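1. Sequence first, predicted model second:
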Amino acid sequence: MNRSLTLPVFGLTGVLMTAWTAQAGIVYIPEGSADSVLMVESETGQPIGRISSVEAVHGLAGAPGTPYLVAGSYSEIDQESAAQTAKPEGVSQADHNAHHAKPANAAMPTDKGLSLLSVIDTKTGEVVRRIEVPGAVHHTAVSPDGRWAMATHPSGDGVSLIDLSTLEYAGFIATGPMPNYVSFSPDSSLAYVSNTGNGTLSELDLDRRILSRNLLAGEGPEHFALSRDGTSAFVADAEAGTVLRLDIASGTETATYEFGAELHGLDLSDGEETLFVAVKGADLVAAVDLTSGAVRLQELAPAPYHLTAADGSETLFVSSREEAKVWAVDQASLQVTSEIAVDGEGHQMVILP
């Protein structure tokens, strides 16, 4: 694909993008150091817009039927910079002042760093609110019911909870050392967080805003995928090169898949019969048949990184950690069908209908 392609800023192409949304899904690709999110039509892999002014975006999340994307910055800022945060383009200063949410002093730890979550309107591409959170954000998640968003803070040993009905900070929940990835239960009452620093998967009770249980999850769990019914978690013990299948109710390990090299992203197919894994350390993408345990491997170089399976499609989207591109990969053959040029680095991708 031509790297010189000029893409419109999304805020200027809202009518066009609304038409595209009605026709097909959109892959949102956070571009890290480029401070932007690239939008790609999921069926063709064609870039169709770009959301700008999202600093150091790493974590990005959304949910079907929810009007927002939640983008987390992996960089920290000082209090003075936070106070002077530029208002989103097209928003009046009065509206910006009203929407620049400051958490209640009692709700947010004062001994952590400071970063920003950007809440993006999916119809217009505009940042409608920036919310201060305690420290750099690694990954984010949005609950299936659209009520909550969550962000992990690796240097802060906990997560931030955001109320998407009010677009306000709702509290901090301590988890474990180096919280990495986060996902919600199907009924949105619980959240799960992988703690790379102590080999656990924390279960969080959102009604009580507490850590209710820890499940053992290898040595250094990072990305994970929950089954659609919430009964199983597939957890990448990244440096060990192993994916663990955990039974959520009992906390027991029911299967282990060995890859022998460092892992990164993973996801389940639409029907949950296959687990896809980015084997970053061996330049491979893997497909695990969850019934037989058979593993298919295909070279994908260099350094396959974040991985997302498109629901209702036969395509995987896989970013490279070493080159500015995302591969579209056929799920059946594991062959690359197209390459998408990105600015910066492709991080936590989300696909919405």
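-> Noted; the coordinates are in hand. Everything numeric in this text was worked out from a predicted model, so none of it was measured.
2. rest of the way, CA atoms for contacts and neighbours
-> Fine.
3. How is Val15 assigned, secondary-structure-wise?
-> Assigned with DSSP: H, G, I helix; E, B strand; the rest coil, Val15 falls in the helix class.
4. what's in contact with stretch 303-314?
-> Defining contact as Cα atoms under 8 Å, 6 or more residues apart in numbering, one finds that stretch 303-314 is touched by 42-43, 264-270, 276-285, 315-322, 330-332, 346-351.
5. Give me the ChimeraX select line for those, limited to the buried ones.
-> Those of the contacts of stretch 303-314 that count as buried under 16 or more other Cα atoms under 10 Å are selected in ChimeraX with:
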select :42,43,264,265,266,267,268,269,276,277,278,279,280,281,282,283,284,285,315,316,317,318,319,320,321,330,331,346,347,348,349,350,351
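6. Just the contacts of stretch 303-314: which are in strands?
-> Mapping the contacts of stretch 303-314 onto strands (DSSP state E) picks out 266-268, 276-279, 284-285, 315-320, 330, 350-351.
7. Once you drop chain neighbours, what's closest to Leu60?
-> Counting by Cα to Cα, 6 or more residues apart in numbering, the nearest residue to Leu60 once its immediate chain neighbours are dropped is Ala71, at 4.5 Å.
8. Got another one to weigh against that:
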Amino acid sequence: MRLARILLGVGLAGLWLVVGSAAEAGPRLYVSNEFANTVTVIDLEKEKTVATIPVGKRPRGIKASPDRRRVYVALGEENAIAVIDTAKNSVIEKIPAGDDPEAFDLSPDGRFIYVSNEEAHIASLIDIASRKVVATVKVGVEPEGVAVSPDGKWVYVSSETSHTISVVDAASFKVVATVLVGDRPRGIAFSPDGTRAYIAAEVGGTVSVLDAKTHKLIDTIPVLRDDEKPMGVAVMPDGKKVYVSNGRGDNVAVIDAATHKILQYIPVGKRAWGIAITPDGKRAVTANGVSENVSVIDTATDKVIGTLSAGKGAWGIAIVW
């Protein structure tokens, strides 16, 4: 047996006890549920929920550590980042993260967390070893998305009201460039080779493409068709396709990375927000906030092959592989 689990529901509090070895578990999705104050853990192979973890108030951004032993969750109304032990599927601590942390990314070596603090209009640098904010930098108004380049040299921060990307030098933690992109930029993703960055612009209905070496805008891809509101971005491991979750459009746009053309739109759940791709590139998954579920896409056919229950206000997805 791959994993033995005991799930005990406790009254209306929704507490769960999970017993088993996470090291023996299959691929899992960790879904932050903004309005339920929980993270849903889904076994992707078995297509079922294996845990519901109370994490704190208003969980949004979520990422797994490089060694997959921890999942970090931004708690906007607690000014903290919750740390989940993936072996126990429980919160083991909360790290101070500055005012209103929304999204974040990790350094490739797993030592640092880079956080957007929406209300303070700053980005914060957290040293995981000391559990402290060790630096802050002023960025645009209402910072949202955060992505670290594959080589760890650059931190891109999108700002909703300024319509900009702040390019932060990770070594000095200073802004070295500011790039105007589409209206209300949200999610950011780098290509695996680190040469391109893709930014979803919710109000602009576009995806901006930046040269990640020169930090210059090189193209703007129109995504808006009906009610598409680009939110999240994920790039295939081979770099050939870019997947964009389109919020109230209830679909995912698939972009050819070479031609910057839309290949197709894939219908998914309602208000598709967060999006992620499995490390083997076979599946893309979206967190659907209004329908409170996850859509699973076969990237070979670009069709939805499964719909899995999540929680109220499903926001982001981290994959533990």
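-> Cool, the structure landed. As the structure is a computational prediction, the values presented were derived from the model and not from experiment.
9. Report the TM-score for the pair.
-> TM-score of the superposed chains, computed with TM-score structural alignment, normalised by the length of structure 2, equals 0.88; 307 aligned residues with a Cα RMSD of 2.2 Å.
10. for the residue nearest to Leu60 of structure 1, what are its contacts?
-> Val54, Val57, His58, Gly59, Leu60, Ala61, Leu117, Ser118, Val119, Ile120, Thr140.
11. try 6 Å this time
-> Shown in contact with Ala71 of structure 1 (Cα atoms under 6 Å, 6 or more residues apart in numbering): Gly59, Leu60, Leu117, Ser118.
12. That one -> structure 2?
-> Taking TM-score structural alignment, the alignment pairs Ala71 of structure 1 with Val73 from structure 2.
13. what's the helix or strand for that match?
-> strand 70-75 (DSSP states H and E).
14. I'd like the distance between Val209 of structure 2 and Ile84 of structure 2.
-> 33 Å (Cα to Cα, to the nearest Å).
15. Kindly report the same for Ala253 of structure 2.
-> Going from Ala253 of structure 2 to Ile84 of structure 2 by Cα to Cα gives 31 Å.
16. and if you look at Leu106 of structure 2?
-> Distance from Leu106 of structure 2 to Ile84 of structure 2, by Cα to Cα: 15 Å.
17. before we move on, what about Arg283 of structure 2?
-> Arg283 of structure 2 is 24 Å from Ile84 of structure 2, by Cα to Cα.
18. Also Val168 of structure 2?
-> Counting by Cα to Cα, the gap from Val168 of structure 2 to Ile84 of structure 2 is 28 Å.
19. and what of Lys63 of structure 2?
-> 10 Å.
20. any residues in contact with both of the two?
-> Both Lys63 of structure 2 and Ile84 are in contact with Val71, where contact means Cα under 6 Å, 6+ apart.
21. what helix or strand is the residue of structure 1 most remote from its centre on?
-> Among the C-alpha atoms of structure 1, the one most distant from their mean position (Cα atoms, centre = their mean) is that of Ala94, at 31.2 Å. Using DSSP H and E, Ala94 of structure 1 maps to helix 93-99.
22. in structure 2, what residues pair with that helix?
-> The alignment of helix 93-99 of structure 1 onto structure 2 (TM-score structural alignment) finds no residues at all.
23. Tell me the buried residues in that helix?
-> Within helix 93-99 of structure 1, the residues that qualify as buried by neighbour count (16+ other Cα under 10 Å) are His96, His99.
24. Toward the C-terminus, what is the element adjacent to that helix?
-> With elements assigned by DSSP H and E, the helix or strand that comes after helix 93-99 of structure 1 is strand 115-121.
25. Report the distance from that next one to the chain centre.
-> 13 Å (Cα atoms, centre = their mean, to the nearest Å).
26. what helices or strands is that strand leaning on?
-> In terms of contacts (3 or more Cα pairs under 6 Å, 6 or more residues apart in numbering; DSSP states H and E), strand 115-121 of structure 1 is packed against strand 68-73, strand 127-133.
27. distance from the helix or strand just after the last one to structure 2 after superposition?
-> Put plainly, it is strand 127-133 of structure 1. Once strand 127-133 of structure 1 ends, the next helix or strand along the chain (criterion: DSSP H and E) is strand 140-142. Its matched residues in structure 2 lie on average 1.5 Å from strand 140-142 of structure 1 after superposition (mean Cα distance after the TM-score superposition for structure 1).
28. what does strand 140-142 of structure 1 correspond to over in structure 2?
-> Against structure 2, strand 140-142 of structure 1 falls on residues 104-106 (TM-score structural alignment).
29. what residues does that stretch touch?
-> Under Cα under 6 Å, 6+ apart, the answer for stretch 104-106 of structure 2 is Phe112, Ile113, Tyr114, Val115, Val146, Ala147.
30. now those residues as a markdown table including secondary structure, neighbour count and distance to Arg131 of structure 2?
-> Shown next, in a markdown table, are those (DSSP: H, G, I helix; E, B strand; the rest coil; neighbours: other Cα atoms under 10 Å; distance: Cα to Cα, whole Å):
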| residue | secondary structure | neighbour count | distance to Arg131 of structure 2 |
| --- | --- | --- | --- |
| Phe112 | strand | 19 | 10 |
| Ile113 | strand | 23 | 10 |
| Tyr114 | strand | 27 | 13 |
| Val115 | strand | 32 | 13 |
| Val146 | strand | 26 | 19 |
| Ala147 | strand | 24 | 20 |
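31. Any chance of those in JSON lines with distance to Gly194 of structure 2 as columns?
-> Shown next, in JSON lines, are the contacts of stretch 104-106 of structure 2 (distance: Cα to Cα, whole Å):
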{"residue": "Phe112", "distance to Gly194 of structure 2": "19"}
{"residue": "Ile113", "distance to Gly194 of structure 2": "19"}
{"residue": "Tyr114", "distance to Gly194 of structure 2": "18"}
{"residue": "Val115", "distance to Gly194 of structure 2": "20"}
{"residue": "Val146", "distance to Gly194 of structure 2": "15"}
{"residue": "Ala147", "distance to Gly194 of structure 2": "11"}
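32. Could you point out which of those residues is nearest to Arg184 of structure 2?
-> Here the nearest of these to Arg184 of structure 2, counting by Cα to Cα, is Val146; it sits at 13.9 Å.
33. can you pull the contacts of the counterpart of that closest one in structure 1?
-> Matched across to structure 1, Val146 of structure 2 falls on Val182, judged by TM-score structural alignment. Applying Cα under 6 Å, 6+ apart to Val182 of structure 1 gives the contacts Tyr192, Val193.
34. mind redoing it with 8 Å?
-> Contacts of Val182 of structure 1 by Cα under 8 Å, 6+ apart are His139, Thr140, Ala141, Met150, Ala151, Thr152, Ala191, Tyr192, Val193, Ser194.
35. do the same with Ala200 of structure 2
-> Residues near Ala200 of structure 2 by Cα under 8 Å, 6+ apart: 182, 185-188, 206-208, 230-233, 244.
36. next one: Gly265 of structure 1
-> Gly265 of structure 1 sits next to His223, Phe224, Ala236, Val277, Ala278, Tyr305, His306, Leu307, Thr308 when contact means Cα under 8 Å, 6+ apart.
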